[in-house]
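S.K.: Give me a model of this one.
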Amino acid sequence: MKFKLATMAAAMFAATGAASAADLGRPAPAAVDYVKVCDAYGAGFFYIPGSQTCLKIGGYVRAEYRAYDFDNAFAALAGKTVGTNDPTHHDFTTRVRAQVTLDARTNTEFGLLRSFTEAWWTVDSGSSSPTVTLWNAYIQFGGLTAGRAQSFFDFYTGTTYGSYFEAAHSDTKVNLLAYTFSFGNGVSASLSLEDPTTGSNSRRLSSMFAAPFTITGPTSYGGVKMLDVVGNVRIAQAWGSAQLMAAAHENTNNFNNTTKWGYAVGGGVTVNLPMLAAGDTINLQAVYSKGAVAYAGADLSMGALDFVQTGKNNLAQSTAWSVAGGFVHYWTPKISTAVNGSYLKVDTATTSFLDYKQLDAQANIVYTIVPGMTIGGELEYRKIDFTKGGDTDALVGLLRFQRNF
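M.R.: This next block holds a predicted model:
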């Protein structure tokens, strides 16, 4: 298996080398009844005939090829069995994805009215038909955002592909209703109500009963009674950007509807490094959470729980904290390298057998053949150390071809 990974890595590194801002000040144009270029919002927009709305159609086609090196313990975590004829386990897999985006903007007397839609069609190994994903679908009007969009808690979401393993940072699309206050000079503050049951990465993590309180049933999660409340303060200027964020998440049991609020707090910074090369950045972020461990990057598949029911009216909440960072460097305008890493610590209340530490490290090299066409190779490594149960690790190598339009 290691020989196959080495071969894959050699091939991919040999093959590789590495919404525009709205201009609210422009007056609304007169309606036209033929296709005409719209330059009010940047390249690629055109007027929808018979309207004052400008539309941009975009997307990409992506082909990805992966090789895996899992030890037996990690394969078991992933639900696979190494060394057997498990039909769901593969040493190599493929993925093909088509993405389409629609960006419609109209300048009104009250400001910019924008709607944005992004959909994916994905076919993975083991499937002959595509999985359709509505990744983004939101309306923006003034400072209001309504629909499915990036969580307002999220800041640093990685520098690499993170195609199989995603480092420990929140990178979640979610149904939300938010308002952003802009104070000028790149400073803003946002308040958002977010549905944790709709996250692309789940924010409604499970729970369980634990001694001395026992009852029939594997979980004590009582559902969502209140949307998550998320807020941030952000600054974005020529030097880079920074954000402070917080979230409140309500936990409810299914025994007697006892509730307890959990929370997450974090901060991150991105610094531009034009003195090295155009496009270079360095990024750092830290998050602490209690009773809302997904905000720190914890994953239900690893057994992360928001809380444990230890008594009739007692919810013992789990804690998690993470640090993540990344760096991007352009060797030439066409060749770039990115590195990304994180450390996550999860402490599950009263049940130490579920406690674990997680280390992620990723690196890639991407070559832009012509504008819009890239070839990239990436290695993704993960190590998990359980407080009770030993440790395990895995390595994934991938080769990606992508054509953006």
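
S.K.: going forward, measure contacts between C-alpha atoms and count neighbours the same way
M.R.: Noted.

S.K.: Quick check: buried residues in the one helix or strand residue 74 maps to?
M.R.: Element membership of residue 74, judged by DSSP states H and E, is helix 72-77. Across helix 72-77, burial judged by 16 or more other CA atoms under 10 Å covers 72-75.

S.K.: between those residues, which is closest to residue 323?
M.R.: When the buried residues of helix 72-77 are ranked by distance to residue 323 (CA to CA), residue 74 comes first, at 22.7 Å.

S.K.: run this one through as well so I can compare:
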Amino acid sequence: WKNARFALKTWTGQETELGTLKTYTETRFDWLAKAQDYAGGFVSAGGTGVSLNFAWVQLGGFRVGKDESAWVTFSGYAGNVIDDSLVGYGGDFDTGVVQYYFDAGNGFSAVVSLEDGAGGNTVDSYVPHIVGGVKYTQGWGAISATGVYDSVWEEWGGKVRVDVNASDALSLWAMVNYGSESNVVHNSFKNWEGNWAIFGGGTYKFNEKTSFNAQVSYDEGKSLGVAANIAYNIVPGFTIVGEVDYINKATSDYRAVSSDGFGGVLRFQRDF
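M.R.: Got it, this is the predicted structure:
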């Protein structure tokens, strides 16, 4: 499989009497050498796609527009690996938001976000999905707690995450997710099997150019994911990442058939 992407990003910023006025957009143009349907069969020899992933306006701490859910972004993504969702941790990333972010300036921050969801999880009444979180950040790392209410499924979830800067070279993190309905495998915030899922990983910087990244994930449905890569910055703005992934989905109350396998990704990335 050979995939290519061009991501066009734009930023604006202006100081006003009510705080900094910002905008951000990101449009992705994708080309896929092969496209695959959910049954595992190839449906075409090639394909292209265009998606608007971000388009928001922010004044001070108030943000409105197209974004990723605060359920994912406030606590942080699941490590510096390419395939970070071998065991799902985020539900629907894309959503419309009306959001307020508060930064006390002493390491404490908080967020409240009213969201639309996406696809079959798009809100179907006047009640939005609701995300709230608190975080404390210092030189040693950070600790955060995030809660969410899904108004379509009328279910709730929560997560706790700890990040630790063990040294200048080594950073570690761990996260525990919980969803109130074990039989709902995919709602606006949950795409793991069962009630709970756990995640952990870290980054070790060998030098200014080379780093090792790893992630391990496991859920109540007995799905196990392991991902590890080496990222090498050849010259400023050009990075090569080689990654190996392993997934084992065991037979459980949520999955009648077990399956496992290895995969690999080689990424060439230019940022400018």
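
S.K.: related to what we said a few turns ago, including distance to residue 104 of structure 1, could the buried residues of helix 72-77 of structure 1 go into CSV?
M.R.: CSV is the format used below for the buried residues of helix 72-77 of structure 1 (distance: CA to CA, whole Å):
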residue, distance to residue 104 of structure 1
72, 49
73, 48
74, 45
75, 44
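
S.K.: now, among these, which is nearest to residue 249 of structure 1?
M.R.: residue 74 (30.4 Å).

S.K.: Return the member of the buried residues of helix 72-77 of structure 1 nearest to residue 66 of structure 1.
M.R.: Relative to residue 66 of structure 1, the closest of those is residue 75; by CA to CA it sits at 15.6 Å.

S.K.: In structure 2, what range does the helix holding residue 74 of structure 1 match?
M.R.: Helix 72-77 of structure 1 lines up with nothing in structure 2 when matched by TM-score structural alignment.

S.K.: name the helices or strands packed onto that helix?
M.R.: strand 390-404 (3 or more CA pairs under 8 Å, 6 or more residues apart in numbering; DSSP states H and E).

S.K.: Mean deviation, the strand it packs on versus structure 2?
M.R.: Following superposition, strand 390-404 of structure 1 is found to deviate from structure 2 by 1.2 Å on average (mean CA distance after the TM-score superposition for structure 1).

S.K.: can you give me how far that strand is from the chain middle?
M.R.: 16 Å (CA atoms, centre = their mean, to the nearest Å).

S.K.: what ranges do the helices span in structure 1?
M.R.: Under the criterion DSSP state H, structure 1 carries helices at the ranges 2-14, 72-77.

S.K.: Could you export these as a markdown table, including distance to residue 175 of structure 1?
M.R.: Converted to a markdown table, the helices of structure 1 look like this (distance: least, CA to CA, whole Å):
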| stretch | distance to residue 175 of structure 1 |
| --- | --- |
| helix 2-14 | 37 |
| helix 72-77 | 29 |
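
S.K.: Let me know which of those is the nearest to residue 135 of structure 1.
M.R.: helix 72-77 (26.9 Å).

S.K.: separation between residue 346 of structure 1 and residue 96 of structure 1?
M.R.: 34 Å (CA to CA, to the nearest Å).

S.K.: These two - which one has more neighbours?
M.R.: When neighbours are counted by other CA atoms under 10 Å, residue 346 comes out ahead of the other of residue 346 of structure 1 and residue 96, with 29 against 18.

S.K.: List the contacts of the residue nearest to that one when sequence neighbours are not counted.
M.R.: Of all residues not flanking residue 346 of structure 1 in the chain, residue 320 sits nearest, at 4.4 Å (CA to CA, 6 or more residues apart in numbering). Residue 320 of structure 1 sits next to 288-290, 293, 296, 298, 344-347 when contact means CA atoms under 8 Å, 6 or more residues apart in numbering.

S.K.: mind checking how far residue 320 of structure 1 is from residue 226 of structure 1?
M.R.: 22 Å.

S.K.: Which position in structure 1 pairs with residue 70 of structure 2?
M.R.: That one, residue 70 of structure 2, aligns with residue 152 by TM-score structural alignment.

S.K.: what do you get for residue 61 of structure 2?
M.R.: Aligned partner of residue 61 of structure 2 by TM-score structural alignment: residue 143.

S.K.: rewinding a little: and the residue nearest to residue 346 of structure 1, what's its match in structure 2?
M.R.: Match for residue 320 of structure 1 (TM-score structural alignment): residue 195.

S.K.: distance of its match from residue 89 of structure 2?
M.R.: Taking CA to CA, one finds residue 195 of structure 2 at 12 Å from residue 89 of structure 2.

S.K.: One more: residue 157 of structure 2?
M.R.: 11 Å.

S.K.: the more surrounded of the two?
M.R.: More crowded of residue 157 of structure 2 and residue 89, by other CA under 10 Å: residue 89, with 27 against 20.

S.K.: how near is the aligned residue in structure 1 for that one to residue 10 of structure 1?
M.R.: Aligned counterpart of residue 89 of structure 2 in structure 1: residue 169 (TM-score structural alignment). When distance is defined by CA to CA, residue 169 of structure 1 is 29 Å away from residue 10 of structure 1.

S.K.: Alright, that wraps it up for me.
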